[in-house]
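S.K.: kindly generate the corresponding structure for this input.
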Amino acid sequence: MSIVKYFFEEPALLETPAPDANPDARRRTERSANADRDPDADTLRALLNPATAYRGYLAGTDLDADRVGLTALPVMDAMVHALTAVVAHPHACGIAPNGTLEADLDGQAVQARWADPQGERVLAFADTPIDPAPLRDVAEHARREASSALRTLMEAGTTVFFSEPAHDGFDWSFFSPVPVRDALTHALRTHVSDDHVRCFVLPFQKARSESKFYFEQWQLNQASLPTYIQEV
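M.R.: Have a look, this model is predicted:
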């Protein structure tokens, strides 16, 4: 049995960039040291007008093989079809694990990278050509440090996917400028869920602990799941 989990946060506020571009700048001592500094333009913009995005995380477990990671599932081909059905934009590009810009990816190339990212990779999709500069920033820096670049991509209508290392293979997280939950839930139901695959949709806020994130390891045989977990 394969388990696919889709964690959503809709909407999600992108984190405000720290004044010194340091993700730990919220520490009290550093805040005090920087108290007299004027915020830069990106920080001020984020404070006055926090960016809204639609965030998702796709994870998976192969219970029979005891493998954890979305791309480790035998149903990854079906997952690729589901993702393709939801993210159907004419422009696609990415940053490879070695930092190389991959411009103008076609559908077959995108599907191959979703199925086997071969490392920490970024993929971006939009209706218009994608600016590679902010895409490089989000690929090369920690998520909070790159929040301004991610915001720039969101404002340009770009959906961004990140491969996330798992115990076996990779999961995929993403940020979208538009709601995705309903379309992705429908795609999971249509393309993935069957007698050998169970798909679940649940909110990020309810799965912050390790036990709740890996609920499939101990909870599937109970008479009922918590009400916040939807099986599709």
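S.K.: can we go C-alpha only for contacts and neighbour counts from here?
M.R.: Fine.
S.K.: what about the most centrally placed residue in the chain, helix or strand, and which?
M.R.: When Cα atoms, centre = their mean is applied to the chain, the residue found nearest the centroid is Ser173 (1.7 Å). If you go by DSSP states H and E, Ser173 is part of strand 170-176.
S.K.: elements contacting the following helix or strand past that strand?
M.R.: Counting by DSSP H and E, the element after strand 170-176 in chain order, helix or strand, is helix 181-187. Helix 181-187 sits against helix 76-86, with contacts defined as 3 or more Cα pairs under 8 Å, 6 or more residues apart in numbering; DSSP states H and E.
S.K.: what packs against the following helix or strand past the helix it packs on?
M.R.: Per DSSP H and E, the first helix or strand lying C-terminal to helix 76-86 is strand 91-95. Judged by 3+ Cα pairs under 8 Å, 6+ apart, strand 91-95 is in contact with strand 101-102, strand 122-126, helix 132-140.
S.K.: now with 10 Å?
M.R.: strand 101-102, helix 107-115, strand 122-126, helix 132-140, strand 159-165 (3 or more Cα pairs under 10 Å, 6 or more residues apart in numbering; DSSP states H and E).
S.K.: out of these, deepest packed?
M.R.: Of all the helices and strands packed on strand 91-95, strand 122-126 has the most neighbours on average by mean count of other Cα atoms under 10 Å, namely a mean of 25.
S.K.: quick one: that one to strand 159-165, angle?
M.R.: Counting by axes from the mean of the first three to the mean of the last three Cα atoms, to 10 degrees, strand 122-126 lies at 160 degrees to strand 159-165.
S.K.: second chain to compare with the first, below:
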Amino acid sequence: MQVVKYFFEEPVALEMLSEDTDPDARRRAGAPTLEEFLGAPEYARGYLAASDLETGRIAASVLPESIALILDAVLPEPRRHFTPGVTGISFTGLDGIDGLREALTDPSERSVIVCGAGDRGDNGLSLPEVVGDLIEHDIREALSSVVRLLEGGFLVLVSEPSHDGHDWSVFSPRPLADDMRTAMAEHLRGISGYVIPFRRARAEHRFYFEQVDPEIYDEFRVTT
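M.R.: I've put the predicted structure just below:
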């Protein structure tokens, strides 16, 4: 059995992407007014993972062909792949399925894919500088850079270490769950696809549900 799974939370307000990990911080700062709450930008975040139970391998990178097909249907263009370089951050434009496949199997410890034209006005945003922050730091320490990219209208994927390669954290200026569901239905053949709300997968055994009880998330299984 091979599984591709996308966990999502949407919409998520910018304040939910705060670098302050103190759960009491927002209470001390005071609750937002109704006007502030309704006017706050809302984005989407997700986590794209996969596993191959036949080989025992766990990571999105173990199923690059299937993941590339899904992402090609979902990600806006242009697509740029950033990786650590000898003298700084290296940048490569991604062309179609082949480009995505190469990015998905890149052996770099951390890489970032930035998608879209940045149509919300980037206010002088320097992609190499901001993306460099994401590559050089843990994502919790670089959330301000994620926010800057989202505010500019970019969709961002950040590689995350997994058991046998890497998965992808996804941050989007618009909802993606429905698009992921549609792409899985169209492109997955002989592979089980799931689109699952984060709130239903907080425990570790639920994240690795396919190894414990594949039927636990039947309601979120994508019909192909």
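S.K.: report the TM-score for the pair.
M.R.: Overlay of the two chains. TM-score (TM-score structural alignment, normalised by the length of the second structure): 0.78; 205 aligned residues with a Cα RMSD of 3.0 Å.
S.K.: matching residues in the second structure for the strand holding Ser173 of the first structure?
M.R.: The counterpart of strand 170-176 of the first structure in the second structure, counting by TM-score structural alignment, spans residues 166-172.
S.K.: by how much does the matching stretch deviate from the first structure on average?
M.R.: Compared with the first structure after the fit, stretch 166-172 of the second structure shows a mean deviation of 1.0 Å (mean Cα distance after the TM-score superposition for the first structure).
S.K.: list the buried ones in that stretch?
M.R.: Residues of stretch 166-172 of the second structure classed as buried by neighbour count (16 or more other Cα atoms under 10 Å): His166, Asp167, Trp168, Ser169, Val170, Phe171, Ser172.
S.K.: please say which position in the first structure Leu155 of the second structure maps to.
M.R.: Aligned partner of Leu155 of the second structure by TM-score structural alignment: Thr159.
S.K.: helix, strand or coil for the closest residue to Val178 of the first structure other than its chain neighbours?
M.R.: Among residues not flanking Val178 of the first structure along the chain, Tyr54 sits closest, at 6.2 Å (Cα to Cα, 6 or more residues apart in numbering). Assigned with DSSP: H, G, I helix; E, B strand; the rest coil, Tyr54 of the first structure falls in the strand class.
S.K.: aligned to Tyr54 of the first structure, what sits in the second structure?
M.R.: So, by TM-score structural alignment, Tyr54 of the first structure is matched to Ala44.
S.K.: what's near enough to touch Pro41 of the second structure?
M.R.: Pro11, Val12, Ala13, Leu14, Glu15, Leu150, Glu151, Pro173 (Cα atoms under 10 Å, 6 or more residues apart in numbering).
S.K.: I meant Ile139 of the second structure, not that one.
M.R.: Contacts of Ile139 of the second structure by Cα under 10 Å, 6+ apart are Glu19, Asp133, Ser145, Val146, Val158, Ser159, Glu160, Ser169.
S.K.: which of those sit farthest apart?
M.R.: Using Cα to Cα, the two most remote members of these are Glu19 and Ser159, lying 18.8 Å apart.
S.K.: for Asp66 of the first structure, what are its contacts?
M.R.: Contacts of Asp66 of the first structure (Cα under 10 Å, 6+ apart): Ser2, Asp168, Gln217.
S.K.: output these in a markdown table; the columns should cover distance to Leu184 of the first structure and secondary structure.
M.R.: What follows is the contacts of Asp66 of the first structure, written out as a markdown table (distance: Cα to Cα, whole Å; DSSP: H, G, I helix; E, B strand; the rest coil):
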| residue | distance to Leu184 of the first structure | secondary structure |
| --- | --- | --- |
| Ser2 | 18 | strand |
| Asp168 | 23 | coil |
| Gln217 | 24 | helix |
